[in-house]
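*Asks:* give me a model of this one.
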Amino acid sequence: MRKFLSIFVLTIIISFPTVLFGNNTAAAESHGEEIATYGKEFLGVSYKFGGTTPSSGFDCSGYLTYVFNKFNISLPRTAADQYQAGEKVSNKDIVVGDLVFFTTYKSGASHAGIYVGDNKFIHASSSKGIMISSLDERYWKTRYLGARRFITSSTNLTVKDGQIGVLTINESINLWKRTDDNQLQEVRVLQKGEKYRVYGYDDKFGGQYDLGGGLYVTNIDSHIVYSELTSKR
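*Replies:* Reported below is the predicted structural model:
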């Protein structure tokens, strides 16, 4: 009976994707406004390389990890790792609360901030501390790399090519990334109620779901529910 119900529900998901799967931009934007508002509370806090608190001062990634932690979103410590871990967002789809990345003192992502709307972002400047700058400024415009999203919708997803199922988070659980030596490294924490596309499964590390981009969730039945798509794209 349970198997029949699962197949029935998943058939509905595939048959009516516009109902259960959609663009997650609106949900991300709603939550992103809260994050941006909280981030602005630290305007004027001084810059400190390696700093992670208002009392000690912030560097760019330390500021981001501190702000997002307020909302139970764990970010990697460095801008480079944050750039690799977040969901890629096209320039036309950037919303408030997304992270924007730049290459500054070294190649690759070496600086980041929170997009706050009107083509502006808040960040920890090495010269002025926490401040708001414009993406249109020549310095930032010529060094811009792209945007990443760490805010996810709890219900909205679009079915993508290669997807085999959907993972629903019942309890907070770690997201891992496979390292070059085939080990798992913690990236951030997925929160209760969120849903993620699944692109594969293997039995390593006790079983793990492939969320794409080398990111994995281990198979802990009490924390996740996996639903296989009846028609894979």
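*Asks:* please count neighbours and contacts with C-alpha atoms only from this point.
*Replies:* Will do.
*Asks:* how many neighbours does residue 49 have?
*Replies:* 14 (other C-alpha atoms under 10 Å).
*Asks:* contacting residues around it?
*Replies:* With contact taken as C-alpha atoms under 8 Å, 6 or more residues apart in numbering, residue 49 is in contact with 58, 59.
*Asks:* and the residue nearest the centre of the chain, how far from residue 135?
*Replies:* The chain has residue 150 as the residue nearest its centroid, 2.0 Å off, counting by C-alpha atoms, centre = their mean. When C-alpha to C-alpha, to the nearest Å is the yardstick, residue 150 and residue 135 sit 20 Å from each other.
*Asks:* residue 74 too?
*Replies:* Distance from residue 74 to residue 135, by C-alpha to C-alpha: 25 Å.
*Asks:* what's the answer for residue 101, then?
*Replies:* Counting by C-alpha to C-alpha - residue 101 and residue 135 are separated by 10 Å.
*Asks:* of the two, who's got more company?
*Replies:* In this view residue 101 and residue 135 are compared by other C-alpha under 10 Å, and residue 101 has more residues nearby, 25 against 18.
*Asks:* on the three-state scheme, that one is what?
*Replies:* Secondary structure assignment for residue 101 (DSSP: H, G, I helix; E, B strand; the rest coil): strand.
*Asks:* what's the burial count for the residue nearest to it when sequence neighbours are not counted?
*Replies:* Ranked by C-alpha to C-alpha, 6 or more residues apart in numbering and with sequence neighbours excluded, the top spatial neighbour of residue 101 is residue 112, at 4.4 Å. When counting by other C-alpha under 10 Å, one arrives at 31 neighbours for residue 112.
*Asks:* quick one: residues contacting the closest residue to residue 71 other than its chain neighbours.
*Replies:* In this structure, residue 71 finds its nearest non-sequential neighbour in residue 35, 7.6 Å apart by C-alpha to C-alpha, 6+ apart. Neighbour list for residue 35: 67, 68, 71, 97 [criterion: C-alpha under 8 Å, 6+ apart].
*Asks:* contact partners for the first one?
*Replies:* If I follow you right, that is residue 67. Per C-alpha under 8 Å, 6+ apart, neighbours of residue 67: 35, 38, 39.
*Asks:* looking at those residues, which is nearest residue 178?
*Replies:* Of all the contacts of residue 67, residue 178 sits closest to residue 35, with 28.9 Å by C-alpha to C-alpha.
*Asks:* the closest one and residue 66, how far apart?
*Replies:* 11 Å.
*Asks:* try residue 148
*Replies:* 17 Å.
*Asks:* give the contact list for residue 54.
*Replies:* 42, 45.
*Asks:* here's the other one to compare against:
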Amino acid sequence: MINVRRPTFFWSFVVLLAVSLIVNVPTGEAQSVGDAMAREAKTLIGTPYQFGGTNPSQGFDASGLIYYLHQQQGITIPRTVRDQARGGQTISVSNLQPGDVLIFKDSRGNPSISALYMGNRQAIASLPSTNGVRLHSVNTNWAREHFLVAKRYINNPAVQDQSPSREVPAAHDKASNLADNIIRTAEKYLGTPYRYGAKPGSGYFDCSLFTQTVFAENGIQLPRSSRQQSQVGTYVRWGEWEKGDLLFFWTRSTGEGNVGHVAIYAGDGKIIHTWGSPGVTYDRITDRTWRETYMGAKRVIR
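*Replies:* Predicted coordinates for the structure are as follows:
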């Protein structure tokens, strides 16, 4: 999202899409994933605005809210407004459905604000002028003039619905055994010192070299950086982690909304990772530092 300060009256208009843009919207049943997304969005009303925020504990900026809502449905979309405007399927305003993303432009014509279309001439957005997540009517001249594009990232509900399927016991046991092996491998490195940009075999780890090494020793190849690792695997919702899942966090150096740290979930609310003076160590995901910088999780164990 473009972090440009604007007067309050600007933000008060920016969330609204004019009725004249959406007349003759089909009244047929909307896609089930979009409906679920809209229901989830309503539970977040009142969550405070936070630039760079991507989860309820942090608060949200406009694009962070849209990013989070899609992640909750197992759909990975771009993080920033600009990239959200470039991706997805372009939708005409006459075909809007719940779950579609509305993009608004600034005075220079650049993508500036993301909002989620809720159906029934309503949209939801997180903006500083409204102190966070609010539901709005879509009926102003300003919105009609500044509306840029509508995007859909829900193409096929049956495919996009990534709720866990029932696995045969043998497959589950195999994954569980592999996860246990990964944790045992990680534990043998406890106390190994941390060094940013560490090289393989140097006797040091940074966070992503640690995870890359541990998983490689168990037959799973991961990219080198934490950001790259966050792009692989299957999305896991908060609190639904299993042993061996990768958990991602932002750091002071990367800034909020940008992945800068990775850890391995070890079960019972614990993560094993490397950072600073402890080197490879255990921490609890509920500790304030990790809870407040948490961005998401991925599962790479099949």
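*Asks:* aligned partner of the residue nearest to the centre of structure 1 in structure 2?
*Replies:* In structure 2, residue 150 of structure 1 lines up with residue 153, judged by TM-score structural alignment.
*Asks:* do I have it right that its match meets residue 86?
*Replies:* No - using C-alpha atoms under 8 Å, residue 153 of structure 2 is not in contact with residue 86, being 11.3 Å away.
*Asks:* neighbours of the residue mapped onto residue 134 of structure 2 from structure 1, how many?
*Replies:* Using TM-score structural alignment, the equivalent of residue 134 of structure 2 in structure 1 is residue 131. When counting by other C-alpha under 10 Å, one arrives at 19 neighbours for residue 131 of structure 1.
*Asks:* for residue 169 of structure 2, same thing?
*Replies:* 9.
*Asks:* roughly how far apart are it and residue 178 of structure 2?
*Replies:* Distance from residue 169 of structure 2 to residue 178 of structure 2, by C-alpha to C-alpha: 14 Å.
*Asks:* ok, how many other residues are close to residue 52 of structure 1?
*Replies:* Residue 52 of structure 1, neighbours per other C-alpha under 10 Å, totals 21.
*Asks:* for the counterpart of it in structure 2, give me its contacts.
*Replies:* Following TM-score structural alignment, the counterpart assigned to residue 52 of structure 1 within structure 2 is residue 54. Going by C-alpha under 8 Å, 6+ apart, residue 54 of structure 2 touches 60, 61, 64, 65, 67, 68, 257, 295.
*Asks:* still touching in structure 1? Go through the residues you listed.
*Replies:* Retained in structure 1 (both residues aligned by TM-score structural alignment, their matches' C-alpha atoms under 8 Å) from these: 60, 61, 64, 65, 67, 68.
*Asks:* which among these count as buried?
*Replies:* 60, 61, 64, 65, 67, 68 (16 or more other C-alpha atoms under 10 Å).
*Asks:* ok, the fifth one touching residue 81?
*Replies:* When you say that, I think you mean residue 67 of structure 2. No - when contacts are counted by C-alpha under 8 Å, residue 67 of structure 2 is not listed as touching residue 81 (9.5 Å).
*Asks:* which secondary structure state does the match of residue 134 of structure 2 sit in?
*Replies:* Going by three-state DSSP: residue 131 of structure 1 is strand.
*Asks:* in a strand, residue 185 of structure 2, correct?
*Replies:* No - counting by three-state DSSP, residue 185 of structure 2 is not found in a strand; it is helix.
*Asks:* quick one: residue 85 of structure 1 and residue 140 of structure 1, what's the gap?
*Replies:* 22 Å.
*Asks:* higher neighbour count, these two?
*Replies:* Shown here are residue 85 of structure 1 and residue 140; by other C-alpha under 10 Å, residue 85 has more neighbours (22 against 16).
*Asks:* where do the helices sit along structure 2?
*Replies:* 8-14, 19-22, 32-43, 62-72, 81-86, 141-146, 157-160, 169-187, 207-216, 226-229, 288-293 (DSSP state H).
*Asks:* residue 98 of structure 1 maps to what in structure 2?
*Replies:* Using TM-score structural alignment, the equivalent of residue 98 of structure 1 in structure 2 is residue 100.
*Asks:* list the residues that contact that match.
*Replies:* Per C-alpha under 8 Å, 6+ apart, neighbours of residue 100 of structure 2: 34, 116, 117, 118, 150, 151, 152, 153, 154.
*Asks:* run the last query once more with 6 Å
*Replies:* Contacts here follow C-alpha atoms under 6 Å, 6 or more residues apart in numbering; on that basis residue 100 of structure 2 touches 116, 117, 151, 152.
*Asks:* just list the residues touching the third one, thanks.
*Replies:* Contact criterion C-alpha under 6 Å, 6+ apart gives 88, 89, 90, 91, 100, 101 as the residues in contact with residue 151 of structure 2.
*Asks:* what's the match for the residue nearest to residue 71 of structure 1 in structure 2?
*Replies:* That one, residue 35 of structure 1, aligns with residue 37 by TM-score structural alignment.
*Asks:* give me the spatial nearest neighbour of residue 33 of structure 1, chain neighbours excluded.
*Replies:* With C-alpha to C-alpha, 6+ apart, the residue lying closest to residue 33 of structure 1 is residue 96, at 5.8 Å.
*Asks:* report the separation between that neighbour and residue 10 of structure 1.
*Replies:* Residue 96 of structure 1 is 33 Å from residue 10 of structure 1, by C-alpha to C-alpha.
*Asks:* ditto for residue 115 of structure 1
*Replies:* 36 Å.
*Asks:* ditto for residue 39 of structure 1
*Replies:* From residue 39 of structure 1 to residue 10 of structure 1 the distance is 40 Å (C-alpha to C-alpha).
*Asks:* the two: who's more crowded?
*Replies:* It is residue 39, of residue 39 of structure 1 and residue 10, that has more neighbours when counted by other C-alpha under 10 Å, with 23 against 18.
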